[in-house]
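Chemist: Structure here, sequence nowhere to be found:
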């Protein structure tokens, strides 16, 4: 795990410069013998940095167990979860207290193989369909970062994937896009109130301090971790949250003030009651950053992401900022 408070800025700068200086994939070939580095859309290998842990050093979870929400007594109501609701199936909550330490959960819901992902460094939490080109992929954490965002890999071809955009960037699946499914972050209390018969992911059998945030005070920092790209325009703080739908971004500060915004064919609601997972040492004590729901004109949930502004600008440099 990347324990940011324990690393000095000077050490990070030296580390990043050393990594960028050897900007080619040769140093990774022994660890990734099955990855086709010749098939890549990465124009500058210096953008990909070693984040600290090695391949699978942050262990993804496959086939998690679930328990009824009424029997879960250890998770405080304010703690955030990623909610997945598939028609005809029991709604499922994936607590960020687990995803912070594992980053990827490979699951199957109603016959649909999904990957629930969370990159703490970008606050990006998205759910993808794991089916692609006749294969069911299983994802792991590569230990690499690009624009401070997690680089995932699939165990079938060892292709590398950019989590924030769900796109293959190296290997057999270079240029392929995963299908993003509707899911959203909300508090565990909000999930329980709406889904009293729902299920919540059970605590993994791993030695991790679940419920603790190893990125203390990160979302009030002025600079992202291991990021050297441009800062966002319009004087938007780098680690301000924005709601991304496609290539548009709505600042959460605007949504918090309005509480409901209807434009571009969408209705975006902000509701109080969800703790930040990247604020205080104890996740449940994090400040209230609110819950976002994005729906279309027919009231259907729309795939989206609540990410940091710097990450949106890095991956969508020509994106549209939905300002007042």
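Modeler: Everything's here; your move. The model shown is predicted, which means the values in this text are computed figures rather than measured ones.

Chemist: From here on, just use CA atoms for contacts and neighbour counts.
Modeler: Noted.

Chemist: Do a quick rundown of the helices in the stretch 1-150 of the chain.
Modeler: Under the criterion DSSP state H, counting those that start in this stretch, helices of the stretch 1-150 of the chain are mapped to 9-21, 96-102.

Chemist: Which among those is found nearest to residue 313?
Modeler: Nearest of the helices of the stretch 1-150 of the chain to residue 313, taken as C-alpha to C-alpha: helix 9-21 at 20.4 Å.

Chemist: Against that first model, consider the following:
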């Protein structure tokens, strides 16, 4: 039997009530002026053969899901986004954006816009993609969508957005990238990296990038975050509590501290983001005592990358680049090692889904690690 929003009222009261949109709250009272085009159901989304480690069975995740209180598509995806050159953007340089590069094209999606929509069905580099964001877990992830589109189901698990695809109506918890209900249960989406960075950092790295605008087809107060603020840090993003009970809770660390997490078919690893940006290189394993991995920072984008390192080759900073086994000139995103897909997440959310995760670094403050 599903737990409902009512069952989590104690958790909501602990952090204070508010009129919300996003993963949790009610639909915004602003009217819809146009909105998403009817893109049709299409074929099922593309999947990959290699799945990710799951600490829970699919039926357990479904039974632990919560009614977010908004209903299916109560938080509307943006299916016809508009863009302008980032060089023409009138926005603060420290404003968080989600950066994507596909097929030689660079785009940026302002976090404050996605906090009201959570999913943008778009095309980047000639490829149909979905850019997704869950404010409650601090996770931005990208997926190939093929001929279909993704929408917001109105349900959560471990505080995380459950997406659905409009071809099969299957449920996909965003962080897991794995189907848990419907005809595509146990399938794994084709995921790609989304970089949590700032408008100024992304514009410096990609001066020809396009920036998503507020022309979404919906009337929303995009200058108002329903949960708080990242610049400066406030509200939900800095409090140690969560709005809904997590699947599991770590003994150490601030719930809203940020990790860069990676998972394989056999386990998961989380690197504290602030520690990584400070030390530049961290080593660890997938799960406790599993295969060796290494994380390196890209301070210019306030992000990091995780690689398999089975031979435990030496990696060290070399100016803005890195030396690998004595050879220099490698950028953080392009070491001669197998890169794992990784993304930012709030520590409580990562641990909730992966209680058997390895953790590397020092437990630090809440924030986005920048």
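Modeler: All right, it came through fine. Computed from a prediction, not measured in an experiment: that's the story for all the values here.

Chemist: Need the TM-score between these chains.
Modeler: Comparison of the two superposed chains (TM-score structural alignment, normalised by the length of structure 1) gives a TM-score of 0.76, and 269 aligned residues with a C-alpha RMSD of 2.6 Å.

Chemist: Point out the most buried one among the helices of the stretch 1-150 of structure 1.
Modeler: Most buried of the helices of the stretch 1-150 of structure 1, by mean neighbour count (mean count of other C-alpha atoms under 10 Å): helix 96-102, with a mean of 24.

Chemist: post-alignment, that one versus structure 2, mean distance?
Modeler: For helix 96-102 of structure 1, the mean deviation from structure 2 after alignment is 0.7 Å (mean C-alpha distance after the TM-score superposition for structure 1).

Chemist: Turn the helices of the stretch 1-150 of structure 1 into CSV, including distance to residue 110 of structure 1.
Modeler: Formatted as CSV, these follow (distance: least, C-alpha to C-alpha, whole Å):
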stretch, distance to residue 110 of structure 1
helix 9-21, 43
helix 96-102, 21
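
Chemist: Next up, identify which helix or strand residue 313 of structure 1 is on.
Modeler: Take DSSP states H and E as the rule and residue 313 of structure 1 turns out to sit in helix 309-315.

Chemist: Please work out which residues of structure 2 line up with that helix.
Modeler: Across structure 2, the stretch matching helix 309-315 of structure 1 (TM-score structural alignment) is residues 347-353.

Chemist: so is the counterpart of residue 259 of structure 2 in structure 1 in a helix, a strand, or just coil?
Modeler: In structure 1, residue 259 of structure 2 lines up with residue 242, judged by TM-score structural alignment. Of the three states, residue 242 of structure 1 takes strand under DSSP: H, G, I helix; E, B strand; the rest coil.

Chemist: Hmm, residue 242 of structure 1 is touching residue 254, no?
Modeler: No. Using C-alpha atoms under 8 Å, residue 242 of structure 1 makes no contact with residue 254, being 9.3 Å away.

Chemist: neighbour count winner among these two?
Modeler: residue 242 (26 against 16; other C-alpha atoms under 10 Å).

Chemist: residues contacting that one?
Modeler: For residue 242 of structure 1, the contacting residues are 249-252, 306-309, 312, by C-alpha atoms under 8 Å, 6 or more residues apart in numbering.

Chemist: ok, now residue 110 of structure 2?
Modeler: Shown in contact with residue 110 of structure 2 (C-alpha under 8 Å, 6+ apart): 95-98, 199, 211-212.

Chemist: now do 10 Å
Modeler: By C-alpha atoms under 10 Å, 6 or more residues apart in numbering, the contact set of residue 110 of structure 2 is 91, 95-99, 196-199, 211-214, 222.

Chemist: from those residues, which ones fall inside strands?
Modeler: Among the contacts of residue 110 of structure 2, the members falling in strands are 96-99, 196-198, 211-212 (criterion: DSSP state E).

Chemist: Of those, which is the most crowded?
Modeler: residue 196 leads these on contacts (other C-alpha under 10 Å) with 29 neighbours.

Chemist: Could you check how far residue 60 of structure 2 is from residue 103 of structure 2?
Modeler: Look at residue 60 of structure 2 and residue 103 of structure 2: by C-alpha to C-alpha, to the nearest Å, they are 38 Å apart.

Chemist: Aligned counterpart of residue 144 of structure 1 in structure 2, please.
Modeler: Checking TM-score structural alignment: residue 144 of structure 1 goes with residue 155.

Chemist: That match against residue 161, yeah?
Modeler: Yes. Residue 155 of structure 2 is within contact range of residue 161, at 6.7 Å (criterion: C-alpha atoms under 10 Å).

Chemist: Between those two, which has more neighbouring residues?
Modeler: Comparing residue 155 of structure 2 with residue 161 by other C-alpha under 10 Å, the one with more neighbours is residue 161, at 31 against 26.

Chemist: Report the contact partners of the more buried one.
Modeler: Residue 161 of structure 2 makes contact with 22-24, 65, 68, 118-119, 132-137, 139, 152-155, 171-175, according to C-alpha under 10 Å, 6+ apart.

Chemist: do that again at 7 Å, thanks
Modeler: Contacts for residue 161 of structure 2 (C-alpha atoms under 7 Å, 6 or more residues apart in numbering) come out as 23, 134, 155, 173-174.

Chemist: Measure how buried the aligned partner of residue 57 of structure 1 in structure 2 is and give me the count.
Modeler: Taking TM-score structural alignment, residue 57 of structure 1 has residue 74 as its aligned residue in structure 2. Other residues lying near residue 74 of structure 2 total 20 when counted by other C-alpha under 10 Å.

Chemist: ok so, going back, so of the contacts of residue 242 of structure 1, which two are at opposite extremes in space?
Modeler: By the measure C-alpha to C-alpha, 252 and 312 form the most distant pair in these, at 13.0 Å.

Chemist: So for those two, which residue has more residues nearby?
Modeler: Neighbour count, other C-alpha under 10 Å: between residue 252 of structure 1 and residue 312, residue 312 has more, with 30 against 23.

Chemist: Can you give me the distance of that one to residue 230 of structure 1?
Modeler: Distance of residue 312 of structure 1 to residue 230 of structure 1, given as C-alpha to C-alpha: 11 Å.

Chemist: With residue 86 of structure 1 instead?
Modeler: Residue 86 of structure 1 sits 38 Å away from residue 230 of structure 1, going by C-alpha to C-alpha.

Chemist: now do residue 40 of structure 1
Modeler: 23 Å.

Chemist: Which one's more surrounded, those two?
Modeler: Higher neighbour count among residue 40 of structure 1 and residue 230: residue 40, with 18 against 13, using other C-alpha under 10 Å.
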